[in-house]
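Asker: dropping a prediction and its sequence here:
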Amino acid sequence: MANIKDIARLAGYSPATVSRAINHSGYVSMAAQTRIDGVVAKLDYAPNEIARDLSQGRTANVGVVVPHLNHPYFTQIFNGILTAAFAAEYNVVLLQSKYDADLERGYLEQLHRKAFDALIFTSRAIPLGTLKRYQKYGAVVCCENPGDESLAATYSLREPAYQQAFRWIKAQGYRRIALTLSRSDELSATSQLTLATYRCVFGELPAPELLKTAVTTFQDGYVAAEQWISQGSSPEFIFSNGDDIAAGIRQCYRDQRMMVPPLMGQENQLSGRLLGLPTITHHFQRVGQAAFDLAATGEIKQIPIPAELILR
């Protein structure tokens, strides 16, 4: 395979002149440019983009760590990152983690080895302190409130919208309220916040039989509703963690020819709009765009984006 030295020998110019001509990075006379272009065409030479990027100290690659794409939280954030990255001419590499801490550490080591300019963690299993230690190798961005950790972060500011939602539900006179969550509060900061806000408004946590975790899809919502029906513990109101999930719950009640409890979704999905469900939009597309901006600039700061309650 030909290299710059081969082109320089055949063209009769120095490797530095050949490099400038190929990369259009400095002055080259018209005669030299024409001669070098001819040799490049004859040898069918193409620059090694990876080597060139590394020599310039960048890869134009941003890795995005996601546990899965079964919930709109991840798909909307990822789409926001893609939109911003495309405009900035960056490549985005999807890195599935399945909440496996070893996989996540492996991606951080790839950052250390310069496979990426930056990593964006949409969610994580490893401690925030571990992310912080790798900032010296490249930008590391998390999509959650990092608290006291000095990390680049952007996230949906959920609590005010959750407070509004639970106060509205309480004002309607509902007391036996069911919740669906993606993960348990032991593993998820979002679940912790949801339950803490619920307790703040209602003075207690929901009854254990009304709380369902590992719910991320339409089918998961359907199964949760089946369990409530079979247990005879049908709630007065259901606060779900996604409009598609709420649609699954609704469909189960309809299939059983039972009255559908009032529902609230999240993420302002098409299903919720078609069904006229009240919802909370967390503006995750904007979170993704802000996450990319932090990854591209390397700036260490926190950008909260307020969530919004939509009543229908």
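Answerer: It's in.

Asker: make it CA atoms for all contacts and neighbour counts henceforth
Answerer: Fine.

Asker: how near is Ala41 to Ser29?
Answerer: 18 Å (CA to CA, to the nearest Å).

Asker: repeat for Ile310
Answerer: Counting by CA to CA, the gap from Ile310 to Ser29 is 63 Å.

Asker: ok, those two, which is more surrounded?
Answerer: Neighbours of Ile310 and Ser29, each counted by other CA atoms under 10 Å, are more numerous for Ile310; the result is 17 against 10.

Asker: quick one, what contacts that one?
Answerer: Counting by CA atoms under 8 Å, 6 or more residues apart in numbering, Ile310 touches Pro278, Thr279, Ile280, Thr281.

Asker: turn those into TSV, columns for neighbour count and secondary structure.
Answerer: Shown next, in TSV, are these (neighbours: other CA atoms under 10 Å; DSSP: H, G, I helix; E, B strand; the rest coil):
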residue	neighbour count	secondary structure
Pro278	21	coil
Thr279	28	strand
Ile280	25	strand
Thr281	20	strand
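
Asker: what strand or helix carries Ala41?
Answerer: Assigning secondary structure by DSSP states H and E places Ala41 in helix 30-43.

Asker: what segments of the protein are helices?
Answerer: Secondary structure of the chain (DSSP state H): helices located at 4-11, 15-23, 30-43, 49-55, 72-87, 101-112, 128-133, 159-171, 189-202, 218-231, 243-255, 270-275, 284-297.

Asker: as a markdown table, those helices with mean neighbour count and distance to Thr122 would be great.
Answerer: Listed next are the helices of the chain as a markdown table, based on neighbours: other CA atoms under 10 Å; distance: least, CA to CA, whole Å:
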| stretch | mean neighbour count | distance to Thr122 |
| --- | --- | --- |
| helix 4-11 | 17 | 41 |
| helix 15-23 | 18 | 36 |
| helix 30-43 | 15 | 43 |
| helix 49-55 | 12 | 26 |
| helix 72-87 | 19 | 7 |
| helix 101-112 | 18 | 11 |
| helix 128-133 | 15 | 12 |
| helix 159-171 | 17 | 19 |
| helix 189-202 | 17 | 12 |
| helix 218-231 | 18 | 21 |
| helix 243-255 | 22 | 20 |
| helix 270-275 | 14 | 22 |
| helix 284-297 | 24 | 9 |
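
Asker: use this one as the comparison:
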Amino acid sequence: MPTIRDIARKSGYSVSTVSRVLNQQKYVSDAAKEAIEAVIKQLDYVPNSLARDLSFGQNKNIGVVLPHNDHPYFNQLLNGIMDAAFSSGYHIVLLPSEYNRTVERDYLEQLKRKNFTALIFTSHELPLAVLEDYTRYGQIVCCENPGQHHISAVYSNREPAYLAAFNYLKSLEVQQIGLLLSRNLAKSPTWVAVTGAYQQIFHQKPDQQLMIGGMRSFEDGYRAAEQLIARQPALNCYFTNGDDIAAGVRQYHLDHQLPVPILIGQEKQLSSLLLKMPTIDHHFFTLGQKAFELALSNQHHECAFESEFIRP
């Protein structure tokens, strides 16, 4: 692949003169410009746009750190980011992480090297303190409440919707509730919010035997129902982290001639509409749009959206 030095050598002009032609700058004679452009055409030279942007202190890449895309949370958030970025002139670069700390830190190091204008962490494994430390090198946006950490953030205020959902279940006088969530880690913000709301309403901790993490899909919900029914055959109520997951639970009960359980989903997917099932809308598409907006800002901002419990 030809370089700017090859053009200079073949045209007989200096590298700086070739550079001025490539960047459409002044102070180049017509004769020099014509000769250099002829060589560029002859060598089929294509400029390195990334190197050029960096030389001018510019970068049009926004990195989106994405653990996976197997859950509607990430899909809806990413759709919002893409929608906001479409007419901005910026490029969205997807950065898969699988919650690997080494991979996440490498993306932060790339921000430090100016490979990205900003990073949006849809979720993460590294402590927020580490993310905060890298804000000196560029804008970082996290999609959760950053608490005391000085990081720009956009997130859903989920507690009111979770409280409303558990109040609804309490009004139905359910005795036990299966909790199907994403990461079964005490440090997961969703896990903490759900179990905290449960305790406020029922004045006790959830039954650990009726809690399963790692839920992403219809198939996960189906398998989780099988596990929980084996542990508690009378279980007939599930709070899940996705409408499709709840649909998987329902299908397991139907396939095994069990009564259709009381179900609450999340993310306002098509399945909750078709099954007339209660759900929680966290407005993740709007969050994604706002996350992109914050990524372009040089200022520290936090923006919270109220989640909504929806009964059919």
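Answerer: Everything's here; your move. Owing to the predicted nature of the structure, the values given are computational and were not obtained by experimental measurement.

Asker: that older thread, mean deviation, the helix holding Ala41 of the first structure versus the second structure?
Answerer: Superposed on the second structure, helix 30-43 of the first structure shows a mean distance to its aligned partners of 5.4 Å (mean CA distance after the TM-score superposition for the first structure).

Asker: mind listing residues that contact that helix?
Answerer: Ala2, Ile7, Ala8, Leu10, Ala11, Tyr13, Val18, Ala21, Ile22, Ala46.

Asker: ok, now which ones touch the fifth one?
Answerer: Just to be clear, that refers to Ala11 of the first structure. With CA under 8 Å, 6+ apart, Ala11 of the first structure has these contacts: Arg35, Ile36, Val39.

Asker: measure Tyr137 of the second structure to Leu108 of the second structure for me?
Answerer: Counting by CA to CA - Tyr137 of the second structure and Leu108 of the second structure are separated by 9 Å.

Asker: then Pro160 of the second structure?
Answerer: 34 Å.

Asker: what do you get for His68 of the second structure?
Answerer: In terms of CA to CA, His68 of the second structure sits 18 Å off from Leu108 of the second structure.

Asker: go on, Phe202 of the second structure?
Answerer: Here Phe202 of the second structure is placed at a distance of 42 Å from Leu108 of the second structure (CA to CA).

Asker: quick one on the thing from earlier: so which of the contacts of helix 30-43 of the first structure comes closest to Ser188 of the first structure?
Answerer: Closest approach to Ser188 of the first structure among the contacts of helix 30-43 of the first structure (CA to CA): Ala46, at 47.7 Å.

Asker: centroid residue for the second structure?
Answerer: Thr122 (2.8 Å; CA atoms, centre = their mean).

Asker: how about the nearest residue to that residue, chain neighbours excluded?
Answerer: Nearest residue to Thr122 of the second structure, sequence neighbours excluded (CA to CA, 6 or more residues apart in numbering): Cys143, at 5.3 Å.

Asker: one more: His124 of the second structure?
Answerer: Tyr99 (5.9 Å).

Asker: test my guess that the one you found contacts Phe121.
Answerer: No. When contacts are counted by CA atoms under 8 Å, Tyr99 of the second structure is not listed as touching Phe121 (10.9 Å).

Asker: ok, these two, which is more surrounded?
Answerer: Neighbours per residue, other CA under 10 Å: of Tyr99 of the second structure and Phe121, the larger number sits with Phe121, 22 against 16.

Asker: and that one, what does it touch?
Answerer: Val64, Val65, Leu66, Ile140, Val141, Cys142, Cys143.

Asker: mind redoing it with 6 Å?
Answerer: Residues near Phe121 of the second structure by CA atoms under 6 Å, 6 or more residues apart in numbering: Val65, Cys142.

Asker: can you check Asn61 of the first structure too?
Answerer: Tyr90, Asn91, Val92, Phe116, Asp117.

Asker: contacting residues around stretch 126-141 of the first structure?
Answerer: Ala101, His112, Asp117, Ala118, Leu119, Ile120, Ala152, Ala153, Ala295, Gly298.

Asker: which among those end up buried?
Answerer: Neighbour-count burial (16 or more other CA atoms under 10 Å) applied to these gives His112, Asp117, Ala118, Leu119, Ile120, Ala152, Ala153, Ala295, Gly298.

Asker: make sure the fourth one is actually in contact with Gly63.
Answerer: Yes. Distance between Leu119 of the first structure and Gly63: 4.7 Å, which falls inside the contact criterion (CA atoms under 6 Å).

Asker: identify the contacts common to those two.
Answerer: Shared contacts of Leu119 of the first structure and Gly63 (CA under 6 Å, 6+ apart): none.

Asker: Val215 of the first structure and Ser182 touch, don't they?
Answerer: Yes. Counting by CA under 6 Å, Ser182 is a contact partner of Val215 of the first structure at 4.8 Å.

Asker: which bit of the first structure covers stretch 263-276 of the second structure?
Answerer: Across the first structure, the stretch matching stretch 263-276 of the second structure (TM-score structural alignment) is residues 263-276.

Asker: and the matching stretch, end to end?
Answerer: Stretch 263-276 of the first structure end-to-end distance (CA to CA) = 10 Å.
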